[in-house]
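**Q** this one's structure only:
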């Protein structure tokens, strides 16, 4: 994991979630900062997004937020970040998040998190990048979705080697274990034009 300088975290903006998810977000932000890895995320101050950012900042880490104008104007952006980029659209946000990151971690979240996760996985499948993706299946949150992916493969709608597309960890320590097992060449790959 020594070659990772930044990790993008996709996660929910809801605060009305179980404590186990809040604790995982805190542990991930804290763990990234303590390892000297910059957090790149959606720039919000609420929900798991705010928790992961606050934990990284409290541990002395760098945090880069990328937020679209229409969300920033609702006054939910985090104002205490190392960098906050206000962009014109969700598309610009997602592209910048990919370009500024060496790897991706997916914590529990809602439709926006699903959108971000599937886009980064699709881009990887299309060989637009070869950056690692780790799905944090905290408390079995993603288990139904992972079952759906298996179903798509079994039905012939997806021809993917899941082990090359993403890793799954059931706790935050497992996320760091997965990132540490990555070959150096994989983390050094450049992103092709998206």
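**A** Okay, I see it. Because the structure is predicted, anything quoted here is derived from the model rather than measured.

**Q** please count neighbours and contacts with C-alpha atoms only from this point.
**A** OK.

**Q** ranges for the strands of this structure?
**A** 6-10, 38-41, 63-68, 83-87, 103-106, 133-136, 167-169 (DSSP state E).

**Q** list the buried ones in the last one?
**A** Counting neighbours by 16 or more other CA atoms under 10 Å, one finds that the buried residues in strand 167-169 are 167-169.

**Q** chain center to stretch 106-116, what's the gap?
**A** 9 Å (CA atoms, centre = their mean, to the nearest Å).

**Q** wait, I meant stretch 77-90
**A** That offset, for stretch 77-90, works out to 16 Å (CA atoms, centre = their mean).

**Q** measure it end to end?
**A** In stretch 77-90, first residue to last residue: 14 Å (CA to CA, to the nearest Å).

**Q** contacts for it, please.
**A** Applying CA atoms under 8 Å, 6 or more residues apart in numbering, the contact partners of stretch 77-90 are 43-45, 50, 53, 57, 62-72, 93.

**Q** got a ChimeraX select line for the buried ones in these?
**A** Command for ChimeraX that selects the buried part of these, burial taken from 16+ other CA under 10 Å:
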select :43,44,45,50,53,57,62,63,64,65,66,67,68,69,71,72,93
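
**Q** residue 50 - nearest residue in space that isn't next to it in sequence?
**A** Distance criterion CA to CA, 6 or more residues apart in numbering; nearest residue to residue 50, sequence neighbours excluded, is residue 44 at 5.8 Å.

**Q** who's in contact with the one you found?
**A** 13, 50, 65, 67, 76-78.

**Q** identify the residues contacting residue 121.
**A** The contact partners of residue 121, taken as CA under 8 Å, 6+ apart, are 133, 165-166.

**Q** what about versus this one:
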């Protein structure tokens, strides 16, 4: 299975997020899955790539030119797919992956989550987006989406397109459906 990981490229975040990301990466590697990630050598991106690769899994880094030129390309990508910009990166990651998992992240991660989910809602793909809610990181976003749905701004049940895992075991259970 190819698992796209959307996540932070910031090193200055809660250390628990790194430990939990490494645990996920080790599981992905041991299960012989592949991580598709943004190709950056910082933050949770580097953590997921390193831990997956060290546990025997494959990694595919989708690297925008600006990251490459800035010397921020991860050394833990088995395959590098160069791209022009962030829009290209999202398109390539969507094409490469079977499922999308969002770890803690910022504006870029939110952009990736909602691009993948919105694309599914109108029929571009049938792939799932899963928020890995480490330490309740996504609680505020979940509350916002619940409010939007209650007010009628989200048609149907958004959980059909964005699922939530509150633990690694919960995430593993959701991913079993993709194998």
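**A** Now that the structure is in, tell me what you want to look at. Since this is a predicted model, take the numbers as computed values, not measurements.

**Q** quick revisit: now the strands of structure 1 as a markdown table including distance to residue 119 of structure 1?
**A** A markdown table is the format used below for the strands of structure 1 (distance: least, CA to CA, whole Å):
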| stretch | distance to residue 119 of structure 1 |
| --- | --- |
| strand 6-10 | 11 |
| strand 38-41 | 15 |
| strand 63-68 | 17 |
| strand 83-87 | 18 |
| strand 103-106 | 12 |
| strand 133-136 | 11 |
| strand 167-169 | 16 |
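
**Q** winner for burial among the ones you listed?
**A** Each of the strands of structure 1 was scored by mean neighbour count; the highest is strand 38-41, a mean of 27, by mean count of other CA atoms under 10 Å.

**Q** and the equivalent of residue 112 of structure 2 over in structure 1, how many neighbours does it have?
**A** Residue 112 of structure 2 maps onto residue 116 in structure 1 when the alignment is built from TM-score structural alignment. Taking other CA atoms under 10 Å as the neighbour definition, residue 116 of structure 1 ends up with a count of 19.

**Q** need the contact list for residue 116 of structure 1.
**A** 10, 94.

**Q** roughly how far does it sit from residue 12 of structure 1?
**A** Counting by CA to CA, the gap from residue 116 of structure 1 to residue 12 of structure 1 is 11 Å.

**Q** okay, now the equivalent of residue 16 of structure 2 over in structure 1: neighbour count?
**A** By TM-score structural alignment, residue 16 of structure 2 lines up with residue 20 in structure 1. For residue 20 of structure 1, the tally of surrounding residues (other CA under 10 Å) stands at 11.

**Q** roughly how far apart are residue 20 of structure 1 and residue 7 of structure 1?
**A** In terms of CA to CA, residue 20 of structure 1 sits 21 Å off from residue 7 of structure 1.

**Q** what's the answer for residue 16 of structure 1, then?
**A** Separation of residue 16 of structure 1 from residue 7 of structure 1 (CA to CA): 25 Å.

**Q** do the same with residue 40 of structure 1
**A** Distance, residue 40 of structure 1 to residue 7 of structure 1, using CA to CA: 6 Å.

**Q** repeat that for residue 127 of structure 1.
**A** For residue 127 of structure 1, the distance to residue 7 of structure 1 (CA to CA) stands at 19 Å.

**Q** and for residue 122 of structure 1?
**A** Residue 122 of structure 1 is 18 Å from residue 7 of structure 1, by CA to CA.

**Q** what does residue 89 of structure 1 give?
**A** 21 Å.

**Q** how about residue 162 of structure 2, what's its match in structure 1?
**A** When structure 1 is aligned by TM-score structural alignment, residue 162 of structure 2 is paired with residue 166.

**Q** quick check: that match touching residue 135?
**A** Yes. The criterion here is CA atoms under 8 Å, and residue 166 of structure 1 meets it with residue 135 at 7.1 Å.

**Q** export the contacts of residue 121 of structure 1 to TSV and tack on distance to residue 155 of structure 1?
**A** Shown next, in TSV, are the contacts of residue 121 of structure 1 (distance: CA to CA, whole Å):
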residue	distance to residue 155 of structure 1
133	24
165	18
166	20
